[in-house]
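K.L.:
Model the structure of this input:
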Amino acid sequence: MDEYVIQCWNCLGEFDAVAAVWCSCDPKNPTKLCPYCLQCFCQATDDFKGRFWQYAPATLLSERSSLRRIKDRLGELLVRAHVVRVEQLLAALERQSQTGDKLGQLLVNNGLLSGEELDLFLQMQSIPVPNEFSKEYVDTEQLHKINPEFCLQRKLLPLQTFHGANRSFLALAMANPQDMETVEIVSRKTGMRVVPFYGDEFAVSSFLKNYVPPGGARILEQETTDYQGIVRKIITGAIKRHASDIHIEPDANNLNVRYRIDGVLYKVKSPSKKDQGPILMNLKKLAKMDLYNSRIPQSSKMVLKLEEQRYQLNILSFPNPYGESISIKVVNLSTFLRNLSEIGLTEGQLGLAENSLDARNGLVLISGPLMNGCATTEYAMMRYLSTSNKKVMTLESPVFSHIKNIHQSEINPSLGFDFITGLNSIIRSNPDVIFMSDVPDAEVAATVCKIAAKCVVIASLNSISAASTIVLLRELGASSSLISQALSLVINQRLIRKVCPHCSEKSPISESLLIRMGLSEDEAKGLNTYAGHGCKECNYLGFTGRIAIFEVLSPDQNLKEMIARGASALEIERGAVRNGLVTLRSRCLDKINQGLTTIEEFQKCKF
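P.N.:
Coordinates of the predicted model:
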């Protein structure tokens, strides 16, 4: 895929213009939105525009050419109304060139608008926009609803309303139809989607003088809130505090914003509840989501660059009784990809992992509770295999980063591409290694075990220990005998918070108290405990970052026989310990003794 990194003319941030969303200012000549400041470059200098298009890749030039050839005004109106995105219009135009079908019918067939709404927009195409306005051309009810003073200030006039079964549209004459801020304000005031038309500034002002006395237009401060700046501050604030997730959650009285930092959620200063609508609208616009559909979950992702670091934002929206909740996973692409030797495996564990990856077949399971770094381990393995001569194919949901020499594909159930469909397709390509980011059901579990007899299969599961991972696969529907034959390695991991080295100090705890906290007498004896008292370097939390600990189970023949006869997780773990397994519990206690983490982390992880 092409990549075209440019510097925003407005905020000077760098972003990939190919991946960025098109603006809807002028559907026949759109520009790209900067993901930092949410500004397109329609208002940039001619020199900036000239340089952008001079060096633009063929992908962008082809898309612009297609848009400029549009003869049907319908597509332009639909983009201005935010009913379809420029990208969706481009796809429909491409389809139209192949089939010869009418554009409107193609958009209806694709579910982008209803037949009723198509009729409304066909009517809208014939709206007269005169050089001199009179009452017969203006919707005076909407004029008073918007506020005549505001209309004069922004040089706009409501022309006509069009009501559908599920949503309504307002045709709006504007001296500057590219003013998206004003369009969004009018949309909020009227509760309708705005379709901007060009209206002569002098003609608009002349008509409005009948409704606003001389000197009557005042500055309406409440309409000038910088919602794009609020969104920008929420995202950059999370990145600067090294948050892994952003959660924006409305309730009856507040719009709550929380950051997940080192696995713990912290509430941060949140915007006012009255700003909820425009803030969520700006976020969804940035994520290329359907702006006006809040009834179904949506997902998207985008890449941005901040202070020489590249970040991927995986954005999810889902219905909430008080609006919509937005969750954003922040992935630092500059540090996410690591070598297998850098993720925290001991020398012995690393050797077992490499041997399993280098084998001709076998099932490798990566497991841990949610948000405990399994994706980092998966990608470290992919990176290790990318330098081999093996054919490696993946089924991921989602793809976090692209790795050279790895054939990666993203699951999309809405298009009929699920894990079992992907597996059945991949196996016909004779891969050496298959990666699976999840094992969702019995059919996939059984298929994975069967395929592992022919090639290496690496799959991820949510589980609390290596032994319970094996039992979970059995409970999903794979037979004990199949698991026993296929299994090569199980890695279970946990991320534990690291004591801040700048404020760490010894914090002795008596053996009797340690025993009451869940340790055995042998574990409590002589254990050194530490704590961070908080300092500027760790934002006075006492912790800075997290470290990974692992338990790696490599089954021998005796353990395989236990698995085949359906042994419990406890029985499997005891057999693995006799075979040399060092459990997560022991690893964590070792990190406590070294002063790298705290006894509170041990209790929280419930080893």
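
K.L.:
from here on, contacts and neighbour counts on C-alpha atoms
P.N.:
Fine.

K.L.:
element containing Ser24, please.
P.N.:
Assignment of secondary structure by DSSP states H and E places Ser24 within no helix or strand.

K.L.:
Can you verify my assumption that it contacts Val86?
P.N.:
Yes: between Ser24 and Val86 there is a contact under Cα atoms under 8 Å: 7.1 Å.

K.L.:
what residues do those two have in common as contacts?
P.N.:
Jointly contacting Ser24 and Val86 under the rule Cα atoms under 8 Å, 6 or more residues apart in numbering are Val79.

K.L.:
Report the contact partners of Ile366.
P.N.:
Taking Cα under 8 Å, 6+ apart, one finds Cys374, Thr377, Glu378, Ile458, Ala459, Ser460, Leu461, Val490, Ile491, Asn492 in contact with Ile366.

K.L.:
tell me how far the helix or strand harbouring the fourth one is from the chain's mean position?
P.N.:
Spelled out, that is Ile458. Taking DSSP H and E as the definition, Ile458 sits inside strand 456-461. Computed by Cα atoms, centre = their mean, to the nearest Å, the separation of strand 456-461 from the middle of its chain amounts to 23 Å.

K.L.:
and if you look at stretch 420-431?
P.N.:
27 Å.

K.L.:
From start to finish, how long is that stretch in a straight line?
P.N.:
16 Å (Cα to Cα, to the nearest Å).

K.L.:
What residues sit buried inside it?
P.N.:
Ile420, Gly422, Leu423, Ile427, Pro431 (16 or more other Cα atoms under 10 Å).

K.L.:
Just the ones of the residues you listed in helices?
P.N.:
Ile420, Gly422, Leu423 (DSSP state H).

K.L.:
With adjacent residues omitted, what lies nearest to the first one?
P.N.:
Looking back up the chat, that one is Ile420. Val444 (5.8 Å; Cα to Cα, 6 or more residues apart in numbering).

K.L.:
Now name the helix or strand holding the one you found.
P.N.:
Counting by DSSP H and E, Val444 is found in helix 442-451.

K.L.:
If you count neighbours, what's buried in that helix?
P.N.:
Neighbour counts over helix 442-451 (16+ other Cα under 10 Å) mark Ala442, Val444, Ala445, Ala446, Thr447, Val448, Cys449, Lys450, Ile451 as buried.

K.L.:
Out of the residues you listed, name the two that are farthest from one another.
P.N.:
Distance extremes for the buried residues of helix 442-451: the farthest pair is Ala442 and Ile451 at 14.3 Å, using Cα to Cα.

K.L.:
Provide the contact partners of stretch 549-569 at residue level.
P.N.:
Contacts to stretch 549-569, defined as Cα under 8 Å, 6+ apart, come from residues 344-345, 349, 352, 465-468, 470-471, 480-485, 487-496, 572, 575-576, 579, 581-584, 587-588.

K.L.:
And this one, please, so the two structures can be compared:
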Amino acid sequence: MAQATEKKSAFRKSVQDSSSGVLLGQLLSKDGQITRSQFKEAEEIHKKKKERIGKVLQKLGYVDEDTIVKFISRHLTIPITNIEDDKPDEKLLKLIPWETAKEHMVFPIRSDGKNLSVAMIDPTNHGAIEVVGSQARQVVKPSVITEKDLIEAFRKYYKISDEEYEALTKIDEVEEDTSDDGGVNMDTYDDIGGIISDATDEIDTVGGEEEEDSDQLGNAGDAAIIKLVNSILLKSINEGASDIHIEPFEKTFQVRFRMDGTLHKVMNLPPTIKAALISRLKIMASLNIAEKRRPQDGRIKLKLGRGKSIDYRVSVLPTLFGESIVMRLLDQSKLQIDMTKLGFSRKMLDRFMKLIERPQGLVLVTGPTGSGKTNTLYSAVNILNKPDVKILTAEDPVEFNFAGINQVNVRAEVGLTFASALKSFLRQDPEVILIGEIRDMETAENAIKAAMTGHMVFSTLHTNDCPSTIGRLLDIGVPGYMIASSLTVVLAQRLLRRICSKCVQEVKPDQQQLINAGVDKEEVADFKLFKGKGCPACGGTGYKGRLGVFEMMEATSTIKDAMTAQVEESQLRKIAIKEGMWTLRQDALDKAKQGMTDIDEVLGKTVLVKEALPAYLLNPDELTFENGDLIVKEGNTDKNFYQLLQGNLVIIKGGRIVGDISQPSEYFGEMSALMDQPRTATIKSKGKSIVKVFPGDKLKQTLENYPEIALKIIRSLVMRLTEADKKLSKIGDRV
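P.N.:
Predicted coordinates:
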């Protein structure tokens, strides 16, 4: 014990005596947190820029801040401070003035008159400790804190202005990486119009359009083009865009940003710089600049200051007037993985949290592209990300990386698919598995097997709502009983634009519009609606940010029974609502009533699902037949039609067996109802069978008004006619 104490004391002294914590890097290397070569690289930058080595290592991406904080705490035997848990004495703010706190990145916590407890980013900075101690005339007792928490404490307790806060959190400049691997020096470009003019002036247009591509490839490295590309990238970050669209047309070359789910034109560029600008982006994304006939995909990693970087997923598509480029911004610092901030109601969130913490099961998140499914999955998995939990993910591609989670990039060209990754995952002893998407029977089957063998499996599907998700799984071949035995919950979602809080105002609702939207007539009179007027904060749009609306269908015993019986989608929806499912439209209307979004977003992003089927289709009679029982008799004039739920049936004509019916959900007996003629065959049960019975006088109405049912009836009819045709052909061949 004494040796351990001496060792820690020696460590503390040597760190305090070292210049800007160089020894910290050495000890991180010895501890295996970084490699020796990574430390040497960071040390060179530290010597050149006089920046503390811990910060340099973070900027290089070799170690994260949490690792450094825990390492310092462990080896210096000092606590980690959380300002929210460890409330500071606000009287001490006068003892340590703001300028001192900012200069040395230190925050006072408490004092007994002799000893001053402070939180610091770098407790190894002995010079800062001496300055603070001298100013306070007390012995400084440091603790360690993350930079993010420290800056938030500055904002909350020192009451710093928004400008000071932004200055502390703003992107620092870093040297440009001249190796063209995507590193970019992000300067602030105020005069974009001037930059465009400079770029245009540098392009030699003497060859005309025919020579444009060959002449301008060399211009991709011109300073003006580089500056223009950088300005577009920086503008997209500053304006909160999720995607950049660079599009060539016959006489124009435009740039659009997708913000809050909507595209906005942000600049028109001269067509003469088209080739140079596109070539520059392709170089940054490590793409083939000579290939203009095929689509290409790449990635740009933008290195920013304060240890931050942003990735752009780049897609290049050849179009009629040149290559169109779309870039998706992947900014992990803006990724919202706090489940409480996604838009869930408290009741739904509490239930969902309990469901995902079960030891095994299948959780499906569904919705169209861009509806926030990835965010929700990451948030759910992040809740389960604990030291005693092994988590594996298969993604196409991996967009954000997380500490403590093993993430795999799907690569179909080498045989690494979602299905094959799942098989390998089961040999890696995980508790939690995330599969980017269920696209086929093999992936679905493997996911369900994993969920049934002690794993919690998360995945997505592209369906409109919760009940249609079950129909999708049935369509790709998954039996209903397998879905029922593995499924825990289905979550459908959409993203709606949020009303700007700076210009929100109440508006008079159109009562008929509310009724059409699904609001009960009794509630219309008291239903309040809101809208954004438009202001500088939201760019005049009336919207700022987005929020999720959700529909959650928990796999209760009643719903599991319905899945096993493979009931129609509309009937499953009715059952789910009775079991407590809150629909997307209901959730959207509730958020509109609270002033979070407006009625236009509700109507544009969600649909009203009414009672789609009449009672005779929703709740038909179900009859059980034993072996040999008669279901339909040849020559009878009854008009009912049927659907097989379970078992096997035989078709008898003229005393001979001429066929069978064995496919669950197959319809039969509809010809007599359609043609108004006596039955042409006898149908008996082969073993035990269960059959639905529908009134024949409603068949024509069903075919005319309910295409979902009509399609299945027609398919059954076509299938039987095809089989009959094959048999007749065989008989003809024999003759």
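
K.L.:
Reformat the buried residues of stretch 420-431 of the first structure into JSON lines and put distance to Pro148 of the first structure next to each item.
P.N.:
Conversion of these to JSON lines gives the following (distance: Cα to Cα, whole Å):
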{"residue": "Ile420", "distance to Pro148 of the first structure": "59"}
{"residue": "Gly422", "distance to Pro148 of the first structure": "58"}
{"residue": "Leu423", "distance to Pro148 of the first structure": "61"}
{"residue": "Ile427", "distance to Pro148 of the first structure": "66"}
{"residue": "Pro431", "distance to Pro148 of the first structure": "67"}
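
K.L.:
ok, now how distant is Val255 of the second structure from Asn268 of the second structure?
P.N.:
Distance from Val255 of the second structure to Asn268 of the second structure, by Cα to Cα: 6 Å.

K.L.:
Look at these two and report which has more neighbours.
P.N.:
Val255 (18 against 15; other Cα atoms under 10 Å).

K.L.:
any idea whether the residue in the first structure that the more buried one lines up against is helix, strand or coil?
P.N.:
Applying TM-score structural alignment, one finds that Val255 of the second structure aligns to Val257 in the first structure. Put simply, Val257 of the first structure is strand when judged by DSSP: H, G, I helix; E, B strand; the rest coil.

K.L.:
isn't Val257 of the first structure right up against Asp245?
P.N.:
No: between Val257 of the first structure and Asp245 there is no contact under Cα under 8 Å: 10.6 Å.

K.L.:
what's the closest of the contacts of Ile366 of the first structure to Gln276 of the first structure?
P.N.:
Distances from Gln276 of the first structure to the contacts of Ile366 of the first structure, taken by Cα to Cα, are shortest for Cys374, at 33.9 Å.

K.L.:
so how many other residues sit close to that closest one?
P.N.:
24.

K.L.:
how much space between it and Ser512 of the first structure?
P.N.:
35 Å.

K.L.:
Show me what counts as buried in whichever strand or helix holds Gly348 of the first structure.
P.N.:
Per DSSP H and E, Gly348 of the first structure falls inside helix 347-358. Using 16+ other Cα under 10 Å as the burial criterion, the residues of helix 347-358 of the first structure that qualify are Gln349, Leu350, Leu352, Ala353, Ser356, Leu357.

K.L.:
Ok, stretch 146-158 of the first structure next?
P.N.:
Ile146, Pro148, Glu149, Phe150, Cys151, Leu152, Arg154, Lys155, Leu156, Leu157, Pro158.

K.L.:
now the end-to-end length of it.
P.N.:
By Cα to Cα, the extent of stretch 146-158 of the first structure from end to end equals 9 Å.

K.L.:
hmm, back to that, out of the contacts of Ile366 of the first structure, flag the one nearest to Thr529 of the first structure.
P.N.:
Asn492 (24.8 Å).

K.L.:
out of everything not next to it in sequence, what's closest to the residue nearest to the spatial centre of the first structure?
P.N.:
By Cα atoms, centre = their mean, the first structure has its centre lying nearest to Asn314, at 1.0 Å. Distances taken as Cα to Cα, 6+ apart put Lys301 closest to Asn314 of the first structure, at 4.4 Å, once the chain neighbours are dropped.

K.L.:
I figured the one you found was touching Tyr311, is that so?
P.N.:
No: using Cα under 8 Å, Lys301 of the first structure is not in contact with Tyr311, being 10.4 Å away.

K.L.:
So for the two, which residues contact both of them?
P.N.:
Counting by Cα under 8 Å, 6+ apart, nothing touches both Lys301 of the first structure and Tyr311.

K.L.:
ok, for Glu395 of the second structure, nearest residue in space, not its chain neighbours?
P.N.:
The nearest residue in space to Glu395 of the second structure (Cα to Cα, 6+ apart) is Gly436, at 4.7 Å.

K.L.:
Show the contacting residues for the one you found.
P.N.:
Thr393, Ala394, Glu395, Asp396, Phe418, Ser459, Thr460.

K.L.:
Would you show me how to pick out the buried ones of the residues you listed in PyMOL?
P.N.:
PyMOL command restricting the contacts of Gly436 of the second structure to the buried ones, with burial defined by 16+ other Cα under 10 Å:
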select buried, resi 393+394+395+418+459+460
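
K.L.:
and which of the contacts of Gly436 of the second structure is nearest to Val381 of the second structure?
P.N.:
Thr393 (9.6 Å).

K.L.:
how much space is there between the spatially closest residue to Ala359 of the first structure that is not a sequence neighbour and Pro431 of the first structure?
P.N.:
Setting aside the residues directly before and after it, Ala359 of the first structure is nearest to Val456 in space (Cα to Cα, 6+ apart), at 7.1 Å. Relative to Pro431 of the first structure, Val456 of the first structure is positioned 9 Å away (Cα to Cα).

K.L.:
go on, Met371 of the first structure?
P.N.:
Remark: distance between Met371 of the first structure and Pro431 of the first structure (Cα to Cα) = 29 Å.

K.L.:
Lovely, talk soon.
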